[in-house]
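K.L.:
Dropping a prediction and its sequence here:
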Amino acid sequence: MQSAASTPAPDWLAVPADANDLVPGVWPASARRDDGVLSLGGVSAAELVREFGTPVVVLDEGEVRRRASDIRAAFDVAAAQHGTTARVYYAGKAFLSIAVARWVTEEGLSLDVCTGGELEVALAAGVEPSRMGFHGNNKSVAELERGVETGIGTIIIDSLIEIERLAAITARTGARQRVMLRVNSGVHAETHDFLATAHEDQKFGLPLSAASAAVARIREVPGLEFAGLHCHIGSQIFGVAGFRESASRVLDLHAELLIDGDVPQLNLGGGFGIAYTRADDPTPIGALAEGIVSAVAEGCAARGIPLPALSFEPGRAIVGNAGVTLYEVGTIKEVELEAGSRRYVSVDGGMSDNARTALYGAQYSARLASREGTGDPVLSRVVGRHCESGDIVVDHEYLPDDVAPGDLLAVPVTGAYCAPLSSNYNHVPRPPVVAVRDGAARVIVRGETIADLLSRDPGADGN
């Protein structure tokens, strides 16, 4: 085995004292080893694979519910301390199914959707439309009509064109629709680069300089009720600095808009960071809630304006750490490098079930799931089965050097933005999503088969 000093491991990845450990905060709270075998929600990985095969996405229902409840409570407490209220929206784009929509709303959350498909899933789950927000930079007329028809709580307007589309819809139907306007504050929280300009080079929202005229137009439309401003500064955000700066800029506009009418609500987005590896140190949710709400309260006091009702969108923070994907190890090979060597561990999934590594360079962890390894930690790269050199599941990880074909490998923090981004690349069927809780497992999204893929091809019927 190459020593840690001679391998091309990144600086943030240390050689673990135990290559079988389950790092708290990365794995669901229910994750443990029973006789060396990983269990989730009281169900062993071996049992899950016997029943559902591999790959399989395992979602810990208890973890989702706990995080939803904790985040809602944290913002309720922070808002109450400053004399206002807070609403928390679950981001359907992170992962949405009928079951998950029911879990989060039962825990007191509202729900964001951004397409007609997500809206229909939420309606099928029985979510009250008044508890939904409808996002998206290119909502079709049909989608807007459906949202208005169902009585959706808020449509977040993303462009001037949407104002006119909604004006026509409400005039034709006689409906009155509550709306917010999405604005760009010019704050890039991903890099904490607080740019002076309010014009961001991105597809969402309007620059602050164009917002006043847009709100004036919204207020002219009889069928539209202006509810306030919405601003989202990014995703996987640690700390409150970006939120404080963004709130300060948006509150200047908020105060200006109050001169001509009510601005009852402010949505500061979210995108709160979570731990994907032991190197990540996310801000505790209580500190985030208090820090952000305090910043808004201070900003309102400084401007002599009332504190509006607040809303937030935690994003992956609710469902991300609840997900674990189980794979079977196939082939293993050693690759010699100038500064040592790297072991390539191939699994039976890949970028078709987790595109984030290829898309964003996302970092993940991995552990043996069917047993505890007995070998020394060796630098490994977990790769998929697809015909792409960029088909990487876990870029850098130390795994026991006795990992072998047939072992089960678990990759945590796959609850958000993995199943929703999945594909059939190379005609690989998408895996099932299985919920676990209190020792029981059930399918909440069926996996696909080759027959499912062929059913979409008319040539299979001789056509």
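P.N.:
Yes, it's here. Residues are numbered from 1 along each chain as shown.
K.L.:
From here on, just use CA atoms for contacts and neighbour counts.
P.N.:
Will do.
K.L.:
and residue 96, that one's in a helix?
P.N.:
No: remark: residue 96 does not belong to a helix; assigned using DSSP: H, G, I helix; E, B strand; the rest coil, it is coil.
K.L.:
That one: how many residues sit nearby?
P.N.:
Look at residue 96: counted by other C-alpha atoms under 10 Å, it has 23 neighbours.
K.L.:
How about residue 202?
P.N.:
Neighbours of residue 202 (other C-alpha under 10 Å): 8.
K.L.:
Take this one as well and set it beside the first:
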Amino acid sequence: MSTPAGEHAASADAVGLPWSGGTARTPDGALSVAGLDLRALAAEHGTPAYVLDEADFRARAQELRRAFETAFAAVGTGVDVYYAGKAFLSVAVARWAHEEGLRVDTATGGELAVALRAGVPGADLGLHGNNKSDAEIERALEVGVGRIIVDSLGEVDRVATAARARGGAPAPVMVRVTTGVHAGGHEYISTAHEDQKFGVSMAPPADGSPSPALEALHAVLEHPELHLLGIHSHIGSQILDPSGFDVAAHKVMALRAELAARTGYLVPEVDLGGGFGIAYVPGDVPLDPSRVAKDLAAAVDASCTALGTALPRISIEPGRAIVGPTTLTLYTVGTVKDVTVDDPAGPFVRRYVAVDGGMSDNIRPALYGANYHAELASRVGEDAPVLARVVGKHCESGDIVVHEVQLPGDVRPGDLLAVAATGAYGRSMASNYNHVPRPPVVAVRDGAARVLVRRETVEDLLALDLG
């Protein structure tokens, strides 16, 4: 995604991708975010800490919403943009997303509770999940969520039973389908191929009977307690090639038309997912919202014209693209050691730079082999760069924060190190491995900081242990 225009973009000292728009170098070489020197932030709040650029978050939310509203208005339909609660959710962040005109997508009862506490109306919430509990379904119905995304045929009956017990208006549901379009950076985050847990397959059986997706859509229509709001698809995460969206859109529109031909019911809404990729390291080219929006709007318009169907309302879930680039993780360097590595091309030295966090605050490098970028945050190095690996403090060889990065040769204990683009799936996937308390989330705007999520303490950990 391009750096949003705004109060930070014009800074002469801005450092560019993959950092947030408000990240810059101070005159003496330290990093600052939104005008706040990270040395001062570390002194007040400690490390490790997630530092979230609020203005950058809001700018990205605005950019995405405006891009899609403009593109789909041009072809004659409306669009809703959903913020991905799973990427990172707190009361303040849910409130910001709603204030910027976004709806919020939740995947569990816990995420739903946070969004509700933020004041997001139930009608602006969605509930996802491939294995929703009865309590989660009942709570979603109680607060009037705008849609429940049904993930399996069996779930149709469960939602209908819960809705029947409550009475009142039919429950709005969408059926999640798998299009067979494979996209995303890692097999664990590609979500539309057949051999995985999400959705209902669009592939027709060999005997020529209707596809499981059509069967699930029919099942919803047969339940008077349910309102079939639409069809939902999602093809993956961290997507940098937008071509898959076009293919998936054509398939979903064809399924919508087939259902209408069989039943006379044309679903009013289609969710085309998202998972837009961001820059994690210098040189990455993130998806441009305006381009994706225009291409997707054109694909939907062309499909509906060819099929002879009216345009549906569209919903989009851009995923990490909003919060991912807004946040950095700030660490303090501890141990520094050089290791000689045997290699077929000849031995070389890799410098191991250990920080006071690790896989407990960013599991993605260990889980997916995800790449990140790090820089000194407290000063400018005086020595030539050396090949370094940033590692954590945990009892795992795989406790790697940044696999390979060039750091100044004089990096030393006590230096502050910042890792870019950790806003998505950093804090939300954080753990207490080795009984390490999770870091705080500190929002920065206009030179001031405020804690959104406080640092955990040892007392918090002990409070859960009943002895």
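P.N.:
Arrived safely, thanks for sending. The structure displayed is predicted, hence computed values, not measured ones.
K.L.:
Superposing both, give me the TM-score.
P.N.:
Between these two chains, after superposing, the TM-score reads 0.92 (TM-score structural alignment, normalised by the length of the first structure); 435 aligned residues with a C-alpha RMSD of 1.4 Å.
K.L.:
Residue 222 of the first structure -> the second structure?
P.N.:
With TM-score structural alignment defining the correspondence, residue 222 of the first structure maps onto residue 224 in the second structure.
K.L.:
any idea how far that match is from residue 443 of the second structure?
P.N.:
Residue 224 of the second structure sits at a distance of 46 Å from residue 443 of the second structure (criterion: C-alpha to C-alpha, to the nearest Å).
K.L.:
same check, this time on residue 44 of the second structure
P.N.:
On the measure of C-alpha to C-alpha, residue 44 of the second structure and residue 443 of the second structure end up 13 Å apart.
K.L.:
now the match of residue 222 of the first structure, what's its secondary structure?
P.N.:
coil.
K.L.:
now swap in residue 278 of the second structure and tell me
P.N.:
coil.
K.L.:
Kindly report the same for residue 47 of the first structure.
P.N.:
Under three-state DSSP, residue 47 of the first structure falls in the helix class.
K.L.:
For the nearest residue to the match of residue 222 of the first structure once chain neighbours are set aside, give me its contacts.
P.N.:
When the adjacent residues along the chain are set aside, residue 224 of the second structure lies closest to residue 170, with 6.9 Å between them (C-alpha to C-alpha, 6 or more residues apart in numbering). By C-alpha atoms under 8 Å, 6 or more residues apart in numbering, the residues touching residue 170 of the second structure are 163, 224, 225, 226, 227.
K.L.:
Please identify which pair of the residues you listed lies farthest apart.
P.N.:
163 and 227 (10.6 Å; C-alpha to C-alpha).
K.L.:
any common contacting residues for those two?
P.N.:
Counting by C-alpha under 8 Å, 6+ apart, the residues touching both residue 163 of the second structure and residue 227 are 170, 171.
K.L.:
Compare those two (neighbour count), which wins?
P.N.:
Using other C-alpha under 10 Å as the criterion, residue 163 of the second structure and residue 227 rank with residue 163 on top: 22 against 19.
K.L.:
Run through the strands of the stretch 101-250 of the first structure in chain order.
P.N.:
Ranges of strands within the stretch 101-250 of the first structure are 110-113, 132-134, 154-157, 177-184, 187-188, 193-194, 206-207, 224-230, based on DSSP state E, counting those that start in this stretch.
K.L.:
quick one, strands of the stretch 251-400 of the first structure?
P.N.:
Counting by DSSP E, counting those that start in this stretch, one finds strands in the stretch 251-400 of the first structure at the ranges 265-270, 309-313, 323-337, 340-347, 367-368, 377-383, 392-400.
K.L.:
how about a markdown table for those strands, with distance to residue 142 of the first structure and mean neighbour count added?
P.N.:
Output for these, formatted as a markdown table (distance: least, C-alpha to C-alpha, whole Å; neighbours: other C-alpha atoms under 10 Å):
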| stretch | distance to residue 142 of the first structure | mean neighbour count |
| --- | --- | --- |
| strand 265-270 | 26 | 23 |
| strand 309-313 | 25 | 22 |
| strand 323-337 | 34 | 19 |
| strand 340-347 | 42 | 21 |
| strand 367-368 | 46 | 25 |
| strand 377-383 | 41 | 24 |
| strand 392-400 | 38 | 25 |
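K.L.:
Out of those strands, which is closest to residue 230 of the first structure?
P.N.:
Of all these, the one in closest proximity to residue 230 of the first structure, counting by C-alpha to C-alpha, is strand 265-270 (4.6 Å).
K.L.:
Identify the residue range in the second structure corresponding to the closest one.
P.N.:
Under TM-score structural alignment, the match for strand 265-270 of the first structure is residues 269-274.
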